[in-house]
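J.: what shape does this take:
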Amino acid sequence: MYAAYAGCMPATLSALLAHRPFLLRRLTAAPENPVVIAWAHSSDLADPSPFLVEGQMLLTTGGQFSADGSAAFASQYVARLQAAGVVALGFGTEVVREGTPGELVEACTRLGMPLVEVPYQTPFIAIARWVAEVQSTEARSRVDWALTTQRSVSLAALAGGGLAAAVRTTASGLGCDIAVFDPDAEVSTADSALSAASRRAFASIRPDVQSLLQNQRRARVDMEIGGMHVSLQTLGGSRRLRGVLALAKAGPFDAAELSVVTTLIALAEVSLERSQDQRMSLRALMVQLFELLRDGRVAAVRKALGDIPTGLPEKRFVVVSLRAEETDPALRDTLERRASDRRNRLFVVEHGDAFVLLADERRWPELRRLLTARQVRAGVSGVVDWDSLDAGLVQAARSLDRAGEHEIVDFATLVSSSFFGLLSATAVADVARSRLHSLLSTAEGRQRLFEATVWLRHNGQWEPAARELGIHRHSLRSRLEGVERALGLSLDRFQDRAELWALLAAIDMASGDVPAPAPGSP
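T.: Below is the predicted model:
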């Protein structure tokens, strides 16, 4: 008679009424939503509310109604039960009185309290035991379900599917949507399982994710967004967070579901930590592969990358050069994580004193926005192909030499603004210093070079140049004859003037060695 209801579900009023041995009879209309019974307890007190807990079903024989059977008392009694969180009332007949009081039926109907009639032959203890056994069965069922789901999640990850498979299995088992945010608070689409509705919800919580990542502490935050319960959980240890796991569900997660989430968190942390270690261990290999790319062995590199988590541009790409010492670890981690997703078609490598990116032409605008937001100094080549990779490296390096703080300089812009901008290359500057050494080695010689610069800026016109320098034009002509003799040039010839201008431009742009005249100088 006391056997538990044969179903793996919480104890509900409808299941209790359906348990034939109890012969219970519903006296009020069935509620719209299922009534879950957490416990059943009996009392004939006029006010048992101090001794009740939320979610309880109260059983009574009606002793409290014998002295005062008024409708007012019944209404007050039911109202007190509702305030205490009672979800249903069972009235036992033939113990104190026959039948259920009409005023109680009327009060329960009016106030929306489910009321059932319990016949004499059904002891209250039997109902209490039934509820306890159903709850116990449900608890065991939830534990079994949690263990089975945890195993499925683990196997999905270990079978080669990695974090993405573990996320999909968890989302299916919990009936929820899951997003994995990276350290930049961006959703990792490869590792997430999202519906269109949840994409919008998760997009709105990005500031919350950023706040959690900035705090660099392990934390969990729960919130309600658009009718969805969203739970955020950081991944990784304090001061080394690897991301944030976000889950969205119609209602809060119960204990069994949270145990599955805990399993996913552990797998995600291991996976992200392993990915980080793998990226660092591949840095030396990237250098070797880069040299193969420079040797033109692109096909061999593509074949090698079949087993390595990194991308590579297609046929046309730009070369981006950053100073290695200026590239902070967080930015480097961001770029290497992007490169590890082959869909981004990005290759990153440390080359000499530069951190070099090979960015697919179609993906470069998006990457440029990232670099701009991070306020980096960078040089960018024109669009090149694999046959002109080395030319792209030179172009990116020259552009980087001309870039100011937080500035991204394109080679095309550099060339269009001034051909002489290219003369700042170290090799050219060294040649210029060597060629001008005899003049640069003395203060008088440096002054003569400055005067030559002024004269050339005035297109070789003696009068305006002398006026600017504050000397007579014959004096200026005499001084520049000394420059001609020192360099073996004839400034009457255009090509010699152009050579001198190129030498001076290289020095100006490389190191600013040519001084302005001292105040009051002749």
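J.: could you use CA atoms for every contact and neighbour count after this?
T.: Fine.
J.: ok, which stretches of this protein are strands?
T.: With strands called from DSSP state E, the chain shows them at 25-26, 39-42, 56-60, 88-92, 115-118, 177-181, 220-225, 228-237, 240-249, 317-323, 346-351, 354-360, 378-380, 408-410.
J.: hang on, residue 243 packs against residue 237?
T.: No: taking Cα atoms under 8 Å as the definition, residue 243 is not a contact partner of residue 237, at 10.2 Å.
J.: got the contact list for the closest residue to residue 283 other than its chain neighbours?
T.: Spatial nearest neighbour of residue 283, excluding adjacent residues (Cα to Cα, 6 or more residues apart in numbering): residue 349 at 6.9 Å. Contacts for residue 349 (Cα atoms under 8 Å, 6 or more residues apart in numbering) come out as 283, 286-287, 290, 355-357.
J.: and for comparison, fold this next one:
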Amino acid sequence: MSDTGDATTDKPTLSALLRRADLRLRLASSREGLPPEALEREIRWVHSSDLADPTPFLSDGLALLTTGTQFNDENPTSFDDYVIRLQRRGVVALGFGTEVVREGIPERLRKACETHGIPLFEVPYVTPFIAIARANAEAIAALSYARRSWALSAQRAISLAALRPNGLGATLAELSRQLGAWVGLFDASGGLARQHPEAGLSESTAASLGDEVRSVLRRNARAGSSLRIEQTSFSLQTLGRGGRLRGVIAIGGGDLDQEGRGLVTSVVAMAGLALEQQQNLQRARTQLRAGVLQALRAENPSLAMKLAREVFGPLPSPPLSIAIASSGTAAISPLAEWLELRAEEHAGAMFFGRCDDALVLILGAGADDAVFADMTELFDVRLGVAEHAHWEDFSTGYSQALLARKRGHDPVSTFSEVSRGGIRSVFATADARTFADASLAPLRAFDEREGSELESAVSAWLANDCSYETTARVLHVHRHTVRARIVQAEKVLKKDLSQFATRAELWAAFEAASGSETT
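T.: Next comes the predicted model:
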């Protein structure tokens, strides 16, 4: 992460200590033999010890100073074992004080340090160990002050950016500039809405990051997380309340320190507030969309078009595809926000709104109906779709889409597919069977009590166009027997079976009671 604003402040590293002329330190290791960035590792503290094994008293990120009294020249492995222990403990540099106990640095110690990647530097007799510790402490304090000063300056810049006309976009751009990092804003569906700089990510990195963001949004809980994609570190911060996330801010380019995280936290708060402030306006837009749909269902397309044109622009051109999303699900609210963004991108070709607790989407001629598949893939909804509708018969298309959603089994079910089974397919529902069982209950009770076969006789008679002759052949009885059973059934049902309407209702009851679904 770039430390914008404090480029002149030295970090507490061995390289910085070596540059201090007053300390007179000299690097004893070969630069070529050291690991990359070995001299730039942060030194969190400086400690001195002549113990053979000081590691129980050390912490990682520390530079150790010694005069070498602990080394046994008669044991060649003592140097190697000593350096191995330091390397495992996380010591980042070893300083050897010369002319105190020894005239110079032992060659075996030099080789052990080079073997295990720990920079070794010489501390001359004229330089006290405490001067090195003090110099490092001063560097830590100076860096801390510089970072706090940078954080205050960055906060002021962010606050001024938030006052600009495009406050949210300007704030994100300023955050990117201050951190020297890529910053992206993902919307509620996981789509990349804004990024700074514009060409900041490769296509593969952007795809992987988008997958991770969508995974975070699907969990629908406030969270912060970190990940690495193709050698780049990213941190993610959700926007909005748990259960109603409005997006994610992603920052790429390195790890954030405490001041950087504080700046990001303030931007997340600003962004969340800006999005919340849009809620009242969005609620009004939602009500207006609902009013447009009510006018369409009331067969007043001219009023609907006038209402929509003032705020949303022209309505889509026929022929229309009318889709209704399943209601009563937590996905409806984030789906509406996602559709709001899509509607802005496809102005004049797409309209949506809520009507009777359902979410209605209308696509016009030439619109890409892949949006239907995207909706079902990103959100937990099913769609019923009426095709080739016009504004004048919108209420009919609405009813067809509602039926397609109710009767279909696929994520996207069209009325044309659902209606292939004809009106008989509607009988195969639990409600229809309940009515059917109630209608046929008198016949069944009579048959059970008298041991008769009125139900089978009436069913066969209706199935054979009410022909006594044909029914008799099917049942292997005399036609007078069939006639007598039908007469008896009229008495039991208290209905006149000579009437077409009565016959049709009874036939529908038998169809529904059978429970077979026509496809």
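J.: superposed, what's their TM-score?
T.: Here the TM-score for the pair of chains, by TM-score structural alignment, normalised by the length of structure 2, is 0.70; 465 aligned residues with a Cα RMSD of 4.9 Å.
J.: and for residue 273 of structure 1, the neighbour number?
T.: 17 (other Cα atoms under 10 Å).
J.: still on that earlier bit, please identify the most buried of the strands of structure 1.
T.: Greatest average neighbour count among these goes to strand 378-380 (a mean of 29), per mean count of other Cα atoms under 10 Å.
J.: okay, the corresponding residue of structure 2 for the residue nearest to residue 283 of structure 1 and residue 337 of structure 2: tell me how far apart.
T.: Using TM-score structural alignment, the partner of residue 349 of structure 1 in structure 2 is residue 353. Using Cα to Cα, to the nearest Å, we find residue 353 of structure 2 at a distance of 11 Å from residue 337 of structure 2.
J.: make JSON lines from the strands of structure 1 and add distance to residue 297 of structure 1 to it.
T.: Shown next, in JSON lines, are the strands of structure 1 (distance: least, Cα to Cα, whole Å):
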{"stretch": "strand 25-26", "distance to residue 297 of structure 1": "82"}
{"stretch": "strand 39-42", "distance to residue 297 of structure 1": "73"}
{"stretch": "strand 56-60", "distance to residue 297 of structure 1": "74"}
{"stretch": "strand 88-92", "distance to residue 297 of structure 1": "77"}
{"stretch": "strand 115-118", "distance to residue 297 of structure 1": "82"}
{"stretch": "strand 177-181", "distance to residue 297 of structure 1": "36"}
{"stretch": "strand 220-225", "distance to residue 297 of structure 1": "49"}
{"stretch": "strand 228-237", "distance to residue 297 of structure 1": "39"}
{"stretch": "strand 240-249", "distance to residue 297 of structure 1": "35"}
{"stretch": "strand 317-323", "distance to residue 297 of structure 1": "16"}
{"stretch": "strand 346-351", "distance to residue 297 of structure 1": "15"}
{"stretch": "strand 354-360", "distance to residue 297 of structure 1": "15"}
{"stretch": "strand 378-380", "distance to residue 297 of structure 1": "23"}
{"stretch": "strand 408-410", "distance to residue 297 of structure 1": "27"}
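J.: right, so of these, which gets closest to residue 390 of structure 1?
T.: strand 317-323 (9.4 Å; Cα to Cα).
J.: quick one, the closest one and strand 346-351 angle?
T.: Angle, strand 317-323 of structure 1 to strand 346-351, by axes from the mean of the first three to the mean of the last three Cα atoms, to 10 degrees: 40 degrees.
J.: neighbouring contacts of strand 317-323 of structure 1?
T.: 353-362, 364, 376-385, 389, 392-393, 396-397, 400.
J.: circling back: roughly how far apart are the match of residue 349 of structure 1 and residue 386 of structure 2?
T.: For residue 353 of structure 2, the distance to residue 386 of structure 2 - Cα to Cα - is 16 Å.
J.: do residue 417 of structure 2 as well
T.: For residue 417 of structure 2, the distance to residue 386 of structure 2 - Cα to Cα - is 10 Å.
J.: who's more crowded, the two?
T.: residue 386 (26 against 12).
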